[in-house]
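K.L.:
sequence first, then the predicted structure:
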Amino acid sequence: MKLGFIVNPIAGMGGRVGLKGTDGPEVLEKAKSLGALPESPEKAKKALKELLPIKDRLEIYTYPGAMGEDEAIEVGFQPIVLQKDKEDFGPENTEEAAKKMIEKEVDLILFAGGDGTARNIYNAIGTAVPVVGIPAGVKIHSGVYANHPKAGGELALKYLQNEEMKIKEAEVMDIDEEAFRGGVVTAKLYGYMNIPLEPELMQATKSGGLGTEEAALDGIADRIIEEMEENPDTFFIIGSGTSTRPIMEKLDLPNTLLGIDIVKNKELIGSDVNEKEILDTIDGHKAKIVVTVIGGQGYIFGRGNQQISAEVIKKVGKENIFIVAPKNKILSLEGRPLLVDTGNDEVNSMFNGYMKVINTYYSETIEKVEGL
């Protein structure tokens, strides 16, 4: 069995520091200056560990250093490094790696990154071989990613061991990061790649809500503002998304649609804040978090709101989290649970069970939540 293994080691670094991605060298340098640390290598290792049961029967082809070699060796594999004299993390290297893996006739490519990484691999291989994405980026709109890193490894193992496993085409989506930082989402379909058909382990393509939600969102905003009035001197951390935007609009405050804002006594305390700014602001004070659900996928933490990190959640406490989502957005999940993927197993497991979701001013539902 032959596996191609690619890691984009800088994927996701812009999340906690509020940069909404790391596309481009200038943005990467800014992320580093703000204290961003690599997260993708650890997620890649978590996936690769699931393949240890077939270690003696598996050839892993990868690229030098942090692009896969280091992670594979640390897990316990002896990978075949395809380009030993080069260690660069640019998109052209990802594409080059994928092309070389096709030449080696790999059975599957397992890669860690975000939507930009998926685009690079699509550019190189199209539908030549199936792929499984390990979610590690800030932007995860594409349908080629597993629900979480461990699921990526589980799916790769299943596919490599089962020649009869069906495959299907899944969308490769990406957005304009520069516009994204300015509060505008311009998602574009770039093409399709083949993935193993295992819906329980793969996440859906991100989708918006269904139908007219204006009245529901208006009621949700009133409900949260009442909570603010009943909890003076409490910091409210307002998550990203259109479902939380009406809260800020009703307060007549500027809203970072795709970032995180902090409100206290109905006044704006912090706009488009990063993880460190949140932690510094709430240190020693009462705080609550307001987040919504990603339509079609179900994530409440770990996709697009990495600034609300595991450390932030631990400081605030699960009991001080409001989940808001119109009923149509919940229905779009078709019975699947809400998901939490903070990168911290302890915090993820805190959420296993059921939580209340505010659907309108008057109504709420109890939904199953799964920590990944």
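P.N.:
Thanks, I have it.

K.L.:
going forward, measure contacts between C-alpha atoms and count neighbours the same way
P.N.:
Noted.

K.L.:
helices along the chain, start to end?
P.N.:
With DSSP state H applied, the chain shows helices at 25-33, 40-48, 69-75, 91-103, 115-125, 149-161, 177-181, 214-230, 245-250, 275-282, 310-316, 327-331, 345-350, listed in chain order.

K.L.:
could you dump those to TSV with mean neighbour count?
P.N.:
Listed next are these as TSV, based on neighbours: other Cα atoms under 10 Å:
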stretch	mean neighbour count
helix 25-33	15
helix 40-48	24
helix 69-75	19
helix 91-103	19
helix 115-125	23
helix 149-161	22
helix 177-181	17
helix 214-230	17
helix 245-250	18
helix 275-282	18
helix 310-316	18
helix 327-331	20
helix 345-350	16
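
K.L.:
export the ones you listed to TSV and tack on distance to A136?
P.N.:
Supplementary listing: these in TSV, determined by distance: least, Cα to Cα, whole Å:
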stretch	distance to A136
helix 25-33	15
helix 40-48	5
helix 69-75	14
helix 91-103	15
helix 115-125	9
helix 149-161	8
helix 177-181	16
helix 214-230	30
helix 245-250	26
helix 275-282	17
helix 310-316	15
helix 327-331	24
helix 345-350	15
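
K.L.:
out of the ones you listed, flag the one nearest P135.
P.N.:
Nearest of those to P135, taken as Cα to Cα: helix 149-161 at 6.3 Å.

K.L.:
run the chain-centre distance for that closest one.
P.N.:
18 Å (Cα atoms, centre = their mean, to the nearest Å).

K.L.:
what number of residues lie near Y362?
P.N.:
10 (other Cα atoms under 10 Å).

K.L.:
take the one below as the second:
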Amino acid sequence: MHVGIAVNPVAGMGGRVGLKGTDGKVAEAVERGAEPRAPDRARRMLDRLAAVAPDTAVSVVADPMGESTVRDAGFNPVRVVDPFGGETPHSTATTAAHTAAAVRAFAGLNDDGAGDGDETGPTDSVDLVLFVGGDGTAADVATALEGTEVPMLGVPAGVKVYSSVFAVSPEDAAEVAASFSRTERREVMDIDEDAYREGEVHPELCGVAHVPVADDLQSSKQTASGTVESLAEGVAADVRERDGEGVTFVLGPGSTVGAIKDELDFEPSPIGVDIWRDGGLVVRDATEAEILDALGEENVIVVSPIGGQGFVFGRGNPQLSPAVIRRCDLRIVASRAKLDDVRALRVDTDDPDLDAELAGWVRVRVGKFETRMMKIV
């Protein structure tokens, strides 16, 4: 098997600092103290790939888009393109054109489109393009592969991850890459991040790509149907019962938890994390650092899984980092209709040990009083 690996080094950087994405916001993310996420996700995938398919031939693009990370994982890759003209820019200087140049080189298309890139290796097409990034990166990869039958597979590292071209986790991406035998065409979706930051979600179809067929691929995000009014009323009543006890409630993003925020009678951030304590809003649209600062001795996260995918953590809520999760009790809420749409719940926290700790059967609140048992896998 021959794979081409491209890492978008800025993917997901805007998440924990409250930017809801990184498109056009890299400088602001860095100013807020954001740390790169994608290289660690890439290394997790590579470590598993080295374990399950150590003889994999790997093509890479010059740093900071993955070459050193691949070598550090024990592979001896061939650099097929240097879209930076022999210079190594700071990771925040990479662009969609650099991704396109890398992917087209992987596919044996040597008109790299970057204008100043150097082709430095063989030009035979790879069997699979493995990219590390989010929906924006997926759209760039799909566009570069348009007109070819080269399949693509995403290692999720972005904030939103709406497309159905991603593996569930970095390790799953390696397993799929090592074992797939056929592909199918899947949709690549992206959203306008500026509208998303204002609470409006409008996914748009950016392309259709060949993707390996496997169980460990996520579905596209779906909008939950059915009413959540009674659920929100019940949870809000429970929250208010704790007023005056100093309990900090970390209320996650999304429409289901948004209904709870409405019941608590404050103006929520519909796609952000809000913090409530003792009858009042403490922080609206909190970053990871603001959440950690606000936590007390007793803390509760209230979060709803993503419809169609079942992710409790790791898609759309990176502010709820491992450091936050470890200091909180977990309360999962969802409409019955949303749970009917998923086989199991999932987590992808960037901390494999925490993912393992969270795995197992959990109680999910589905009504004013009713609950349902679901398994986190």
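P.N.:
Looks like it came in fine. Since we're looking at a predicted model, the values are computed, not measured.

K.L.:
let me see the TM-score of these two.
P.N.:
Taking TM-score structural alignment, normalised by the length of structure 1 as the basis, the two superposed chains have a TM-score of 0.91; 352 aligned residues with a Cα RMSD of 1.4 Å.

K.L.:
can you count the residues close to K86 of structure 1?
P.N.:
Around K86 of structure 1 there are 11 other residues, counting by other Cα under 10 Å.

K.L.:
kindly report the same for M373 of structure 2.
P.N.:
When neighbours are defined as other Cα under 10 Å, M373 of structure 2 has 11 of them.

K.L.:
just the one 4 residues further on next, same as before
P.N.:
Other residues lying near V377 of structure 2 total 14 when counted by other Cα under 10 Å.

K.L.:
dump the residue contacts of it.
P.N.:
Contact partners of V377 of structure 2, counting by Cα atoms under 8 Å, 6 or more residues apart in numbering, are A344, L345, R346, V347, A359, G360.

K.L.:
the third one -> structure 1?
P.N.:
This points to R346 of structure 2. Alignment note (TM-score structural alignment): R346 of structure 2 maps to L339 of structure 1.

K.L.:
pretty sure that match contacts E367?
P.N.:
No - with contacts defined as Cα atoms under 8 Å, L339 of structure 1 does not count as touching E367, sitting 10.6 Å away.

K.L.:
looking at these two, which is more packed in?
P.N.:
Neighbour tally, L339 of structure 1 and E367, criterion other Cα under 10 Å: the higher count belongs to L339, 25 against 16.

K.L.:
residue in structure 1 matching G74 of structure 2?
P.N.:
The equivalent of G74 of structure 2 in structure 1 is G76 (alignment by TM-score structural alignment).

K.L.:
the closest residue to that match other than its chain neighbours and D233 of structure 1, how far apart?
P.N.:
Nearest non-adjacent residue to G76 of structure 1, counting by Cα to Cα, 6 or more residues apart in numbering: L52, 7.8 Å away. As for L52 of structure 1, its distance to D233 of structure 1 is 51 Å (criterion: Cα to Cα, to the nearest Å).

K.L.:
now do E69 of structure 1
P.N.:
As judged by Cα to Cα, E69 of structure 1 and D233 of structure 1 stand 50 Å apart.

K.L.:
now swap in G114 of structure 1 and tell me
P.N.:
Look at G114 of structure 1 and D233 of structure 1: by Cα to Cα, they are 38 Å apart.

K.L.:
between those two, which one's more packed in?
P.N.:
Under the criterion of other Cα under 10 Å, the comparison of G114 of structure 1 against D233 puts G114 first, with 28 against 15.

K.L.:
list the contacts of the aligned residue in structure 2 for the more buried one.
P.N.:
Pairing criterion TM-score structural alignment: the partner of G114 of structure 1 within structure 2 is identified as G134. With contact taken as Cα under 8 Å, 6+ apart, G134 of structure 2 is in contact with A11, G12, G154, P156, A157, G158, V159, K160, V161.

K.L.:
among the residues you listed, which ones are buried?
P.N.:
Burial of the contacts of G134 of structure 2 was assessed by neighbour count (16 or more other Cα atoms under 10 Å); the buried members are A11, G12, G154, P156, A157, G158, V159, K160, V161.

K.L.:
right, and out of the contacts of V377 of structure 2, which lies closest to E198 of structure 2?
P.N.:
Proximity of the contacts of V377 of structure 2 to E198 of structure 2 (Cα to Cα) peaks at V347, which lies at 25.8 Å.
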